[in-house]
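**Q** This is a predicted model, with the sequence first.
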Amino acid sequence: MTTQALVPAVFLDRDGVLNEDTHYPHLEEHLTLIPGAAEAVRRLNGLGYMAVIVTNQSGVARRLFTLDQMNAFNDLLVRKLAVQGARIGAVYACPWHSDGSDPDWIHPDHPDRKPNAGMILKAMQDHPIDPARSFLIGDRDSDIEAAKRAGIPGFLFPGGDLSQFVDELLGT
């Protein structure tokens, strides 16, 4: 029997960290990468980190876009980063919201919706991730709270160049 070695992961919020938050982005024309996003992910990949997107997407519950549109946008983002040598290992998205208009996606406090830690914990269960060497980068307090609840450090990205932010985090 072989055991797979655990790898560190960087959990990344989507809107406002990897791509510009254009208020419920879900179409190809909405996708603009944050400056330095591909470079940051590529650098972390090179250091052995698995990059995992964890994103609240209440636009599905609010009927602003469909689950298929959300998934297509996530796939497009992953492909756009991959073209620049940045590998995303997994994407976890939470379409549920307490204030939705689609009854299929209304939930008072879904365990996956940040600040809850469900998406992070699922990723750790689904992949050989070492929580002791993992961290999260988000742009909202709810992201940082989700990291805390998952038992990993969380860092608040204030905007700007993600690659510079990652360099500062890593002390390089």
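**A** That came in fine, so what should we check first? Residues are numbered from 1 along each chain as shown.
**Q** Please count neighbours and contacts with C-alpha atoms only from this point.
**A** Fine.
**Q** surely residue 92 meets residue 71?
**A** No. Residue 92 is not in contact with residue 71 according to CA atoms under 8 Å; the separation is 9.9 Å.
**Q** So which of these two has more stuff around it?
**A** Neighbour tally, residue 92 and residue 71, criterion other CA atoms under 10 Å: the higher count belongs to residue 92, 20 against 15.
**Q** got the contact list for the more buried one?
**A** 52, 53, 54, 55, 119, 123 (CA atoms under 8 Å, 6 or more residues apart in numbering).
**Q** how about the first one, secondary structure?
**A** Under DSSP: H, G, I helix; E, B strand; the rest coil, residue 52 falls in the strand class.
**Q** Next one: it from residue 118, what distance?
**A** 13 Å (CA to CA, to the nearest Å).
**Q** Looking at those two, which is more packed in?
**A** Neighbours were counted for residue 52 and for residue 118 using other CA under 10 Å; residue 52 has more, 23 against 20.
**Q** Take this one as well and set it beside the first:
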Amino acid sequence: MSVKITFDFVNGQIVVEGAEGNLLKLAEQAKSIAPNLSEIRIITQQKQSKSEIPNSVQATDTRTVSLRDFAKSLNLNNTYERIAAIAYHAIKIQGRASFSVKEMSDWFGLCGFKKPSIMSVAFSDTKRKYGYIDSKARDQWNITTSGENIIIGLLESKK
């Protein structure tokens, strides 16, 4: 039986790869020796492409923390740190190339944060005073190393 098992502690998942027949045998054995596991899923249908899977399903299956959960888990003291946290999630976790002022405004609402009265002014202050974000082009923003470091520090302090 040729099966490859990967323990991914960073993403909190175990990946098992191999031929379908071998994987079915392994899954059945796992169910019989560990009946108290909360969930063992066996899927034998054709794999769907990511574009065919609804977004709500993708979010739960990828095990990536949601923007709201990520932002709420951090001890953010001000608007500038909130902008940096959301920017960090957008760039580093979601893998986006950049984000806009409008998107950030929408994400503030999604996270349940009080929106600054003028988001573009908040962006300007976040860039000028703290250096957490920087503009790549007109309305294309990115997180800076300084912004990443403040969020990494907050992530490490909550451990």
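**A** Ah, there it is. Everything numeric in this text was worked out from a predicted model, so none of it was measured.
**Q** now what about the TM-score between them?
**A** Scored by TM-score structural alignment, normalised by the length of the second structure, the superposition of the two chains gives a TM-score of 0.27; 75 aligned residues with a CA RMSD of 5.0 Å.
**Q** just to revisit the earlier point, compare the contacts of residue 92 of the first structure and tell me which has the most neighbours.
**A** Within these, residue 54 tops the neighbour count with 28 neighbours, counted by other CA under 10 Å.
**Q** From what I see, that one and residue 120 are in contact.
**A** Yes. Contact status for residue 54 of the first structure versus residue 120: in contact at 7.0 Å, counting by CA under 8 Å.
**Q** show me the contacts for residue 13 of the second structure.
**A** residue 7.
**Q** now swap in residue 124 of the second structure and tell me
**A** Under the criterion of CA under 8 Å, 6+ apart, residue 124 of the second structure has no neighbours.
**Q** Which strand or helix spans it?
**A** Here residue 124 of the second structure is covered by helix 119-125, with elements defined by DSSP states H and E.
**Q** just residue 122 of the first structure next, same as before
**A** helix 118-126.
**Q** Repeat that for residue 145 of the first structure.
**A** helix 141-150.
**Q** Can you point out the buried residues in the very next helix or strand once past the helix holding residue 124 of the second structure?
**A** Using DSSP H and E, the next helix or strand after helix 119-125 of the second structure towards the C-terminus is strand 133-137. Of all the residues in strand 133-137 of the second structure, those buried under the rule 16 or more other CA atoms under 10 Å are 133, 134, 135.
**Q** just to revisit the earlier point, list the buried residues for the very next helix or strand once past the helix holding residue 122 of the first structure?
**A** Counting by DSSP H and E, the next helix or strand C-terminal to helix 118-126 of the first structure is strand 135-138. By 16+ other CA under 10 Å, the buried positions in strand 135-138 of the first structure come out as 135, 136, 137, 138.
**Q** Just name the closest of these to residue 147 of the first structure, please.
**A** Distances from residue 147 of the first structure to those, taken as CA to CA, are shortest for residue 136 (6.2 Å).
**Q** thought the closest one was touching residue 11?
**A** Yes. Using CA under 8 Å, residue 136 of the first structure is in contact with residue 11, at 4.4 Å.
**Q** Give me the packing partners of the helix holding residue 145 of the first structure, helices and strands only.
**A** If you count contacts as 3 or more CA pairs under 8 Å, 6 or more residues apart in numbering; DSSP states H and E, helix 141-150 of the first structure packs onto helix 118-126, strand 135-138, strand 154-156.
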